[in-house]
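Peer 1: Any chance you could fold what I've pasted below:
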Amino acid sequence: MKAARVHSYGRPPSIDEVEEPRVVGPFDVLVEVGAAGLCRTDLHVIEGQWAAIQNPTLPYTLGHENAGWVREVGSAVHTVTPGDAVILHPLVTCGLCAACRTGDDSHCSNAAFPGLNADGGMADLLLTNARSVVKLSPNLQPVEVAALADAGLTAYHAVRKAQPLLTPGTHAVVIGAGGLGHIGVQVLAAITSATITVVDRSAQALELAAKIGAHHTIDPTDGAGSMVDQVREITESGAHVVLDFVGEHGTPAEGIAMLRNRGSYYAIGYGGEVQVPTIELISREISLVGNLVGTYNDLVELMTLTSAGRVALHTTSYPLDAVLDAIHDLESGRLVGRGILVPSP
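Peer 2: Just a heads-up that it's a prediction; the model follows:
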């Protein structure tokens, strides 16, 4: 089968012919990949940023946002059957550790993370387990939802955590309305009562954000003043919650500066640094909140919203063989929404 594989860090992946994975264990699920999302994390993987954390054995296959159809299941699997359309939680979890037993499966002590430390879904087939599989509603197709497995799940997880803070009359600011952020805007509109302001340098991203739930949009390059000043004017002293889907190029400092006293900064995108004097944390009583993917139950809830038409993924599709073109478009900022890689039929 074909697979997009990383052979060494700092070099583009290649399309290789590799052996097909096989069902071995009783809880294994073999999935025919219908679509795999391309994420900025994939760029960081290629750069080697995740090497020290995940320590994968090279070469391995990219792709941690995956959906498709069940081809084969192990002897103990009864939740899905061959032919079912499914989306896959990005982690393959054990179900036995303390984190799994409390429903915090994104912190499973024994997890494999296809696309980061094991073979992922930018291939014709992907081997996962029954704990990772969410059966899709009949009105959803894998190519429509694949990137929700991480981008959507991460955005939903962050907004879900912030939801208790976003009561009527509150203000939420979204920094970055791209692949993750445009989903975050929709989730904010679907499950909170907050006034939503979106900051982005892309006119296309801001136009999309206005259509899917943003009440205000800010382009920091339009000469109307700094984005911090504009946010403070809109929110009348600062945001209750800032959701930073960029996390680099100065956005952490700007996001924190946008907060009102007792506000909360949610780091979702990454690559930069958060540097805050402890006296500021104390005197302003602000909170800094990290966000990693989301739980299996988060993914189930997100699929419910998606099936109901409350969340829609805006995508650009590429054949798997064109993975380098997709990566180039993502790096250059030409993608609006999310890039999707589709294996050849």
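Peer 1: rest of the way, CA atoms for contacts and neighbours
Peer 2: Will do.
Peer 1: for the most centrally placed residue in the chain, what are its contacts?
Peer 2: Most central in the chain under CA atoms, centre = their mean is Ala151, positioned 1.7 Å from the mean C-alpha point. Contact partners of Ala151, counting by CA atoms under 8 Å, 6 or more residues apart in numbering, are Cys39, Glu65, Gly179, Leu180, Ile183, Val293.
Peer 1: Would you reformat those as JSON lines and include neighbour count and distance to Gly10?
Peer 2: Formatted as JSON lines, the contacts of Ala151 follow (neighbours: other CA atoms under 10 Å; distance: CA to CA, whole Å):
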{"residue": "Cys39", "neighbour count": "22", "distance to Gly10": "16"}
{"residue": "Glu65", "neighbour count": "29", "distance to Gly10": "22"}
{"residue": "Gly179", "neighbour count": "28", "distance to Gly10": "23"}
{"residue": "Leu180", "neighbour count": "28", "distance to Gly10": "24"}
{"residue": "Ile183", "neighbour count": "27", "distance to Gly10": "29"}
{"residue": "Val293", "neighbour count": "23", "distance to Gly10": "25"}
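Peer 1: wait, which of these is closest to Val33?
Peer 2: Glu65 (10.4 Å; CA to CA).
Peer 1: Could you verify that Val246 is part of a strand?
Peer 2: No - assigned with DSSP: H, G, I helix; E, B strand; the rest coil, Val246 falls outside any strand and is coil.
Peer 1: does the closest residue to it other than its chain neighbours count as helix, strand or coil?
Peer 2: Nearest non-adjacent residue to Val246, counting by CA to CA, 6 or more residues apart in numbering: Gly269, 4.4 Å away. Here Gly269 is recorded as coil under three-state DSSP.
Peer 1: I have a second one here; can you model it like the first so I can compare?
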Amino acid sequence: MRSLQLCRCGEPLEFAEVANPKPTGTEVFLKVLAAGVCHSDLHIWDGYYNLGGGKTLKLTDRGVKLPLTMGHENVGEVVAVGPQARGVKVGDKRLVFPWIGCGQCAVCKRGDDQLCMSPRFLGVFRDGGYATHMMVPHPRYLVNYGKMRPEFAAPLACSGLTAYGALKKLGSLIKTEPVVVIGAGGLGLICISILKAMKGKGAIVVDIDLAKREAAKRAGALAVIDGKAADVLEQVKAAAGGAVWGVIDFVGAGNTTKMAFDSIAKGGKVIVVGLFGGDVTIPVPYLPMRAATLQGSYTGSLAELNELVKLVRRIPLPLLPTATTKLDNGQKVLDNLKANKVVGRVVLTP
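Peer 2: Below you'll find the predicted structure:
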């Protein structure tokens, strides 16, 4: 098998080639059909997360070890199964749930593997899909995605699941109130479509990039607003009809989270998803006085991925502007993503 590996943070990825491993126990070995390149891969490539105030969270502090094959948005075809693997067979094509926990702690046992303190996330702590093949530890992490093309199904494992998990945290208000979406990258754009599938009222999208605002408009946003505008808060409130009840911040920078919090009405909710970095200062009394919710959201559970795939199979939607390119071009895709030249999602195909 051939893989594109991160060997030293901040430096170009390198190709490696090894013999195909043989699955043991419950393991399932897949030929990779599609691997989405996610913005969070940039943080892994950089080797740190910006915590603001000159502080960083290093990759090594999270327990990530190099060399690493990134790629957590994967679709593959089963080519071999371990002797205890049940429920899949050679030739099956499946979407891979990457947010795998230890399987033993209370968090995992309640179904929230993505919040496990001893994670085994594919493409983060274990090798992922920037490769010709990949190993998955158990068939339970393989989801039947139906007749979708692999390149459209793959982003559901992160972009789709993360947007879906954030929307669920807003609860029933998505049915009656527009949701303000900050950031029209892969997450923001897929959120617009998933919100439609959930029969939500719609999305008001804020982004500083004209091309991404245009993409959001084509995807069906109720309104698009330039995040650099001096009166951005007034425009957001006007588009929402005067009161903003729910905001999802897919950027996750200090200024975007502050803008989100400043925009909400009493009882409003801000869900922070993005990892751009920085910090934010909010007067503590405002939280109780405004009955405000400021909540983080990290990907989603295996149950939620199954819910999302079932939803999308029932209500097919053009989820993302998606381009495909060969695995050999993986480094170029990361470079373009870092330079903010990607609209939607680029998916690697071996």
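Peer 1: quick revisit: give the aligned equivalent of the residue nearest to the centre of structure 1 in structure 2.
Peer 2: Counting by TM-score structural alignment, Ala151 of structure 1 lines up with Ser159 in structure 2.
Peer 1: Do a quick rundown of the strands in the stretch 51-200 of structure 2.
Peer 2: 55-58, 68-69, 73-81, 93-96, 133-136, 142-143, 179-182 (DSSP state E, counting those that start in this stretch).
Peer 1: ok, average deviation of the third one from structure 1?
Peer 2: Taking mean CA distance after the TM-score superposition for structure 1, the mean distance separating strand 73-81 of structure 2 from the aligned residues in structure 1 is 1.0 Å.
Peer 1: residues in structure 1 aligned with that strand?
Peer 2: Taking TM-score structural alignment, strand 73-81 of structure 2 hits residues 65-73 over in structure 1.
Peer 1: Contacts for that stretch next, please.
Peer 2: Stretch 65-73 of structure 1 has contacts (CA under 8 Å, 6+ apart) with 23, 26-38, 80-88, 90, 121, 142-143, 145-151.
Peer 1: Give the PyMOL command for selecting the buried subset of the residues you listed.
Peer 2: One line in PyMOL is enough to select the buried members of the contacts of stretch 65-73 of structure 1, burial here meaning 16 or more other CA atoms under 10 Å:
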select buried, resi 23+27+28+29+30+31+32+33+34+35+36+37+38+80+81+84+85+86+87+88+90+121+142+143+145+146+147+148+149+150+151
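Peer 1: mind listing which of the contacts of stretch 65-73 of structure 1 are in helices?
Peer 2: Cross-referencing those against helices under DSSP state H gives Pro142, Val143, Val145, Ala151.
Peer 1: Same list (those residues) but as JSON lines, adding distance to Gly250 of structure 1.
Peer 2: Below are these laid out as JSON lines (distance: CA to CA, whole Å):
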{"residue": "Pro142", "distance to Gly250 of structure 1": "35"}
{"residue": "Val143", "distance to Gly250 of structure 1": "34"}
{"residue": "Val145", "distance to Gly250 of structure 1": "31"}
{"residue": "Ala151", "distance to Gly250 of structure 1": "22"}
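Peer 1: Looking for the alignment partner of Asp207 of structure 2 in structure 1.
Peer 2: Looks like Asp207 of structure 2 aligns to Asp200 there (TM-score structural alignment).
Peer 1: same thing with Ala238 of structure 2?
Peer 2: In structure 1, the residue matched to Ala238 of structure 2 (TM-score structural alignment) is Glu233.
Peer 1: Could you pull up the residues touching the residue nearest to Gly290 of structure 1 when sequence neighbours are not counted?
Peer 2: Nearest non-adjacent residue to Gly290 of structure 1, counting by CA to CA, 6+ apart: Ala267, 5.1 Å away. For Ala267 of structure 1, the contact set (CA under 8 Å, 6+ apart) comprises Leu243, Asp244, Phe245, Gly247, Pro252, Leu288, Val289, Gly290, Asn291.
Peer 1: same question, Asn20 of structure 2
Peer 2: When contacts are counted by CA under 8 Å, 6+ apart, Asn20 of structure 2 touches Met1, His133.
Peer 1: any idea how far the residue mapped onto Ala85 of structure 1 from structure 2 lies from Ile225 of structure 2?
Peer 2: Residue mapping for Ala85 of structure 1 onto structure 2 gives Lys93, with TM-score structural alignment as the criterion. Note on Lys93 of structure 2: its distance to Ile225 of structure 2, by CA to CA, to the nearest Å, is 40 Å.
Peer 1: Quick check: nearest residue in space to Thr24 of structure 2, chain neighbours excluded?
Peer 2: Distance criterion CA to CA, 6+ apart; nearest residue to Thr24 of structure 2, sequence neighbours excluded, is Gly82 at 4.4 Å.
Peer 1: Pretty sure the one you found sits against Leu30.
Peer 2: No - look at Gly82 of structure 2 against Leu30 with CA atoms under 8 Å: they stay out of range, at 11.7 Å.
Peer 1: Centre of the chain to the strand ranked longest in structure 1, how far?
Peer 2: Looking across structure 1 with DSSP state E, the single longest strand is strand 28-38. Computed by CA atoms, centre = their mean, to the nearest Å, the chain-centroid distance of strand 28-38 of structure 1 equals 16 Å.
Peer 1: Would you enumerate the residues in contact with Pro59 of structure 1?
Peer 2: By CA under 8 Å, 6+ apart, the contact list for Pro59 of structure 1 reads Arg5, Val6, His7, Ser8.
Peer 1: Restrict those residues to the buried ones and give me that as a ChimeraX selection.
Peer 2: Selecting only the buried entries of these in ChimeraX, with 16+ other CA under 10 Å as the criterion:
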select :5,6,7
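Peer 1: Show me the contacts of Pro59 of structure 1 that map onto strands.
Peer 2: Of the contacts of Pro59 of structure 1, the ones assigned to strands by DSSP E are Arg5, Val6.
Peer 1: so which of the contacts of Pro59 of structure 1 hold up in structure 2?
Peer 2: Counting by both residues aligned by TM-score structural alignment, their matches' CA atoms under 8 Å, the contacts of Pro59 of structure 1 that remain in contact in structure 2 are Arg5, Val6, His7, Ser8.
Peer 1: Look up the closest residue to the second one, ignoring the ones flanking it.
Peer 2: Computed as CA to CA, 6+ apart, the closest residue to Val6 of structure 1 that is not its neighbour in sequence is Pro13, at 4.6 Å.
Peer 1: about what we covered before: out of the contacts of Ala151 of structure 1, which is nearest to Met258 of structure 1?
Peer 2: Leu180 (20.2 Å).
Peer 1: Show me what that closest one aligns to in structure 2.
Peer 2: Leu180 of structure 1 maps onto Leu187 of structure 2 when the alignment is built from TM-score structural alignment.
Peer 1: Which residue, neighbours along the chain excluded, lies closest to that match?
Peer 2: Ser159 (5.0 Å).
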